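Undergrad: heads up, no residue letters with this:
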């Protein structure tokens, strides 16, 4: 079972990119972030024609998350994180797929620091930690996949000094991510490649793609009961080099049979 996460950075404007990637790589599950589209504008018919059923949680101009499954439709179990009924951002959706619970998330960016956006990021992180702990207690196979907007360590970026003032690299952000892992979640890419510098995002500015000045901020965390089934992980790095592409590259894991 291949499960991928991809911050598409505008599903309508990059639909051709998405369809090309799905056709070439054929993940069984694809979690999308930054749809930047309302529910009505989400291209579910085009995805269905490409062989993918979908559920989505859209928002005009901003945010938005979706889960796609090849040859089937995900069974939605939740949209939105618990803990703040007044939060209108479309940042979390969850579904059951072939015996695995998939949580697709788009964690807030948090810039500028300090400020209300950074406080919102940390508060959202606390809600994620609380829900993630409940999922751990259920003792079931779970994947929490998405754009976490966190650079976990210095090793996860080429030039740490250039990110020292960014919300993605603040001590509070990194600590929140560590606390999530301390619940028992496995960071799939880092677990399988502890000594390899891997990036999932390259900013459009300052020739960061051409210089391979990237970040690892797209993560797939697997629950303790699922970790033994983790067989592979990687980044479809070439997609970042396509014309008019997202600034993220699809990141994926492969799970063995139960």
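TA: On my side now, so go ahead. Just so we're clear, the structure is a prediction, and the values are computed from it rather than from any experiment.
Undergrad: hey, let's count contacts and neighbours off CA atoms from now on
TA: OK.
Undergrad: and the strands in this structure?
TA: Under the criterion DSSP state E, the chain contains strands at 2-7, 29-33, 52-57, 65-70, 75-79, 92-97, 100-106, 142-147, 186-187, 218-222, 230-235, 251-255.
Undergrad: helices or strands next to the second one in the packing?
TA: Spelled out, that is strand 29-33. The contact analysis (3 or more C-alpha pairs under 8 Å, 6 or more residues apart in numbering; DSSP states H and E) places strand 29-33 against strand 2-7, strand 65-70, strand 100-106, strand 142-147.
Undergrad: take a look at this one as well, against the first:
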């Protein structure tokens, strides 16, 4: 099973790039963020013509998330209220379309577009911390069903110094502040682990390069697009890759896709032993 995540920064602007990458990479599921389009205007037909199923939770000009899969997903849930129907704060936060999940062959895949926070002095910064607190409650509720979980998306947080091109200068700023990192770690708890770091411990690997600073030409990026796996899935992970080359496209998104390959469903040990007898 291959699951991928990509902040496309407008699905209509990047439509041909997305369809081309889907054809080349053939994930079982691609999770998109910042689709930036109301649901009625999502380019559904283009995906369906190429053989893809799409579940959407969109918003005009801002935010928006989508799940693009070869086979229809089960139990698609939109917004924090998908897990927290009686949580008033979840309903308010859901006015921004940033959360969607679905079941893919028994795996719950949660696709997130975490708020940026703007700056430490912005009113958007405490909003981000509140949002992350709600994410923890959401994950606690989901865990009660016992579904294996793969959580992906644009987290707008570099969790460690090695996730930033210049940690001495940028640590402590928005996307790298202690409060943001602590809130995300609290949400992850002991349940979820960073798939990429299972395979690549070193610094120098980025998934986002700011349009405004010539960051791509100088390779001055951040790793803020993550894939987190529960323990059951972590033991089945074969690889996790950042597809950096797409940031070099003409009119690219400022983010590159990230994908994980899993040996799912797991082999039936009893069946394997039976097969060896014949």
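TA: Arrived safely. Keep in mind that what you see is a predicted model, and the values were worked out from it rather than measured.
Undergrad: got the strands of the first structure as TSV, with mean neighbour count and distance to residue 208 of the first structure columns?
TA: Formatted as TSV, the strands of the first structure follow (neighbours: other C-alpha atoms under 10 Å; distance: least, C-alpha to C-alpha, whole Å):
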stretch	mean neighbour count	distance to residue 208 of the first structure
strand 2-7	25	17
strand 29-33	29	21
strand 52-57	23	31
strand 65-70	26	26
strand 75-79	16	34
strand 92-97	22	29
strand 100-106	24	22
strand 142-147	26	19
strand 186-187	20	25
strand 218-222	26	17
strand 230-235	18	17
strand 251-255	22	19
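Undergrad: coming back round to it: and of the helices and strands packed on strand 29-33 of the first structure, who's closest to residue 38 of the first structure?
TA: Closest approach to residue 38 of the first structure among these (C-alpha to C-alpha): strand 65-70, 10.6 Å.
Undergrad: quick one: the closest one to strand 52-57, angle?
TA: Counting by axes from the mean of the first three to the mean of the last three C-alpha atoms, to 10 degrees, strand 65-70 of the first structure lies at 170 degrees to strand 52-57.
Undergrad: which residues touch strand 65-70 of the first structure?
TA: Strand 65-70 of the first structure is contacted by residues 26-35, 51-58, 74, 90-95, 97, 104-106 when judged by C-alpha atoms under 8 Å, 6 or more residues apart in numbering.
Undergrad: that older thread, now the helices and strands packed on strand 29-33 of the first structure in CSV, with distance to residue 84 of the first structure?
TA: Below are these laid out as CSV (distance: least, C-alpha to C-alpha, whole Å):
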stretch, distance to residue 84 of the first structure
strand 2-7, 24
strand 65-70, 18
strand 100-106, 16
strand 142-147, 20
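Undergrad: who wins for proximity to residue 235 of the first structure among the ones you listed?
TA: Closest approach to residue 235 of the first structure among those (C-alpha to C-alpha): strand 2-7, 9.1 Å.
Undergrad: now stretch 104-113 of the second structure: which residue numbers in the first structure?
TA: Mapped onto the first structure using TM-score structural alignment, stretch 104-113 of the second structure spans residues 97-106.
Undergrad: reformat the strands of the first structure as CSV; add distance to residue 157 of the first structure.
TA: As requested, those are exported to CSV (distance: least, C-alpha to C-alpha, whole Å):
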stretch, distance to residue 157 of the first structure
strand 2-7, 18
strand 29-33, 21
strand 52-57, 30
strand 65-70, 25
strand 75-79, 31
strand 92-97, 25
strand 100-106, 19
strand 142-147, 15
strand 186-187, 16
strand 218-222, 12
strand 230-235, 15
strand 251-255, 16
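Undergrad: ok, which of the ones you listed comes nearest residue 134 of the first structure?
TA: Across the strands of the first structure, closest to residue 134 of the first structure is strand 142-147 (C-alpha to C-alpha), at 11.2 Å.
Undergrad: the closest one maps to which residues in the second structure?
TA: Going by TM-score structural alignment: strand 142-147 of the first structure matches residues 149-154.
Undergrad: distance of residue 249 of the second structure relative to residue 211 of the second structure?
TA: According to C-alpha to C-alpha, to the nearest Å, residue 249 of the second structure and residue 211 of the second structure sit 13 Å apart.
Undergrad: more neighbours: which of those two?
TA: Neighbour count, other C-alpha atoms under 10 Å: between residue 249 of the second structure and residue 211, residue 211 has more, with 12 against 9.
Undergrad: what about the helices in the stretch 51-200 of the second structure?
TA: For the stretch 51-200 of the second structure, applying DSSP state H, counting those that start in this stretch gives helices covering 88-93, 124-143, 167-170, 178-188, 195-199.
Undergrad: right, and these - which one's nearest residue 63 of the second structure?
TA: The closest of the helices of the stretch 51-200 of the second structure to residue 63 of the second structure is helix 88-93. By C-alpha to C-alpha, the value is 12.4 Å.
Undergrad: what sits against the residue nearest in space to the middle of the second structure?
TA: Against the mean C-alpha coordinate of the second structure, by C-alpha atoms, centre = their mean, the closest residue is residue 153 at 1.5 Å. Listed by C-alpha under 8 Å, 6+ apart, the contact partners of residue 153 of the second structure are 5-7, 31-33, 111-114, 225-227.
Undergrad: corresponding residue for residue 221 of the second structure in the first structure?
TA: In the first structure, residue 221 of the second structure lands on residue 214 (TM-score structural alignment).
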